[in-house]
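# give me the fold of what follows.
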Amino acid sequence: MDIRSRLNEALKTAMREKDAARLSTLRLINAAIKDRDIAARSEGEEVTVSDGEILAILGKMVKQRHESARAYEEGGRLELAEKERAEVGVIEDFLPRQLSDDETARAVEKAIDEVGAETIRDIGKVMGVLKSRYAGQMDFGKVGPMVKARLG
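Prediction:
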């Protein structure tokens, strides 16, 4: 079952169970995906976004909520930080399992070997391979410096 179908089923279930918090987050996810669908149509691309793009959207949403939770904690708004973390939990239900540090390191090595990267100038090629293959499975904010250290 593709991600869009899983989201729609989860939305229906949340409505039936009257789970307001989960329903709210699922609606936010749907809205973000529909925004991307509309943007793709206006650019003359395919009508609906792919699962890979949906994974990227979800990954971005998780990152935003982690940053918001951190900011709320620093501001002493613990109830809002907790709400952000709850949303992260719902979003992560639709993301694939995150790779461990060892698996990430192996994936980076494999990508470097595949593209024949030798210098720091090849980071873009390596990151492109990793993003296409492991969208939603690794934190690219951490992977970028790892690739740079390996090639630098």
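# okay, CA-based contacts and neighbour counts for the rest of this
Noted.
# helix, strand, or coil at the residue nearest to residue 97 when sequence neighbours are not counted?
Distance criterion C-alpha to C-alpha, 6 or more residues apart in numbering; nearest residue to residue 97, sequence neighbours excluded, is residue 137 at 6.1 Å. Classification of residue 137 by DSSP: H, G, I helix; E, B strand; the rest coil places it in coil.
# residues contacting residue 137?
95-99 (C-alpha atoms under 8 Å, 6 or more residues apart in numbering).
# again with residue 56
135-136.
# and it, how far from residue 109?
22 Å (C-alpha to C-alpha, to the nearest Å).
# and for residue 39, the neighbour number?
Close neighbours of residue 39, defined as other C-alpha atoms under 10 Å, add up to 15.
# after whatever helix or strand it lives in comes which helix or strand?
Element membership for residue 39 (DSSP states H and E) is helix 20-42. Counting by DSSP H and E, the next helix or strand C-terminal to helix 20-42 is helix 51-74.
# name the nearest residue to the residue nearest the centre of the chain, sequence neighbours excluded.
Central residue of the chain (C-alpha atoms, centre = their mean): residue 59, 1.3 Å from the mean position. Excluding the flanking residues, the one nearest residue 59 by C-alpha to C-alpha, 6+ apart is residue 136, at 5.5 Å.
# another for comparison:
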Amino acid sequence: MAIVELLNQDMKQAMKDKDKVTLGVIRMVKASMQNEAIKLQKDTLSEEQELNVLAKELKQRKDSLHEFKEAEREDLVSKLEDEINIIQAYMPEQLSDEELEEIVVQTIEEVQAQSKKDMGKVMSALMPKVKGKAEGSRVNQLVQKNLS
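The predicted structure follows:
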């Protein structure tokens, strides 16, 4: 089932349940997807494009979460954590550290990377494999660790 269809179902359920937080998050995500479709001049987005929008929304909230924690705004921190949990429910299951490490090592061997100079080659070959399943910063750290 497409992510948009799932969002529509969950939006109806959130309305029935009077769950304002979930409803608000779903509406924001749907608006972002609609904006992306307009930007790309398409009627509907592919699943990969939908995942890109979800990942972008998730990243924005995680960045804000970090800022709010530094500013000690616990009221906003808990709200954002709820939003992050709601969005993560629509993302594919994240790779474990072991699975990700295995993919990183395999990709390094595929592109025959020798040193950190080859980081760009490794990352460009690796990111499509783990799109939506692992955060870029996590991938970057593992690549650096395995190239040193």
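# TM value for the aligned chains?
The TM-score (TM-score structural alignment, normalised by the length of structure 2) is 0.87; 148 aligned residues with a C-alpha RMSD of 1.9 Å.
# compare the contacts of residue 137 of structure 1 and tell me which is most surrounded.
residue 95 (18 neighbours).
# quick one: contacts for it?
55, 58-59, 136-137.
# could you dump those residues into JSON lines with distance to residue 71 of structure 1 added?
Output for the contacts of residue 95 of structure 1, formatted as JSON lines (distance: C-alpha to C-alpha, whole Å):
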{"residue": "55", "distance to residue 71 of structure 1": "24"}
{"residue": "58", "distance to residue 71 of structure 1": "20"}
{"residue": "59", "distance to residue 71 of structure 1": "19"}
{"residue": "136", "distance to residue 71 of structure 1": "23"}
{"residue": "137", "distance to residue 71 of structure 1": "25"}
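# which two of those have the greatest separation?
58 and 137 (10.9 Å; C-alpha to C-alpha).
# circling back to that earlier point, the residue nearest to residue 97 of structure 1 corresponds to which position in structure 2?
Matched to structure 2 by TM-score structural alignment, residue 137 of structure 1 sits across from residue 133.
# and its match, how far is that from residue 66 of structure 2?
Taking C-alpha to C-alpha as the criterion, residue 133 of structure 2 is separated from residue 66 of structure 2 by 21 Å.
# so how far is residue 118 of structure 2 from the match of residue 137 of structure 1?
Applying C-alpha to C-alpha, the value for residue 133 of structure 2 to residue 118 of structure 2 is 23 Å.
# what residue of structure 2 is the furthest out?
Distance to centre of structure 2, C-alpha atoms, centre = their mean, peaks at residue 114 (29.3 Å).
# which residues sit in contact with that residue?
residue 147.
# residue 75 of structure 1 maps to what in structure 2?
Matched by TM-score structural alignment, residue 75 of structure 1 corresponds to residue 71 in structure 2.
# nearest residue to residue 32 of structure 1 in space, please, no chain neighbours.
The shortest distance from residue 32 of structure 1 to any non-neighbouring residue, by C-alpha to C-alpha, 6+ apart, is to residue 57 (7.3 Å).
# ok, the aligned partner of the one you found in structure 2 - contacts?
Taking TM-score structural alignment, the alignment pairs residue 57 of structure 1 with residue 53 from structure 2. Contacts for residue 53 of structure 2 were tallied using C-alpha under 8 Å, 6+ apart; they are 29, 32-33, 36.
# returning to that earlier point: and the helix holding residue 39 of structure 1, what's buried?
By neighbour count with 16 or more other C-alpha atoms under 10 Å, helix 20-42 of structure 1 contains the buried residues 22-23, 25-26, 29-30, 33, 36-37.
# cool, and stretch 91-111 of structure 2?
So stretch 91-111 of structure 2, judged by 16+ other C-alpha under 10 Å, has buried residues 91, 100-101, 103-105, 107-108.
# which of these fall within helices?
Taking DSSP state H, the ones among the buried residues of stretch 91-111 of structure 2 that sit in helices are 100-101, 103-105, 107-108.
# filter the contacts of residue 53 of structure 2 by whether they're kept in structure 1.
Using both residues aligned by TM-score structural alignment, their matches' C-alpha atoms under 8 Å, structure 1 keeps these contacts from the contacts of residue 53 of structure 2: 32-33.
# and the furthest pair within the contacts of residue 53 of structure 2?
29 and 36 (10.5 Å).
# am I right that residue 92 of structure 1 is in contact with residue 62?
Yes. In this structure, residue 92 of structure 1 is within contact of residue 62 by C-alpha atoms under 8 Å, at 7.4 Å.
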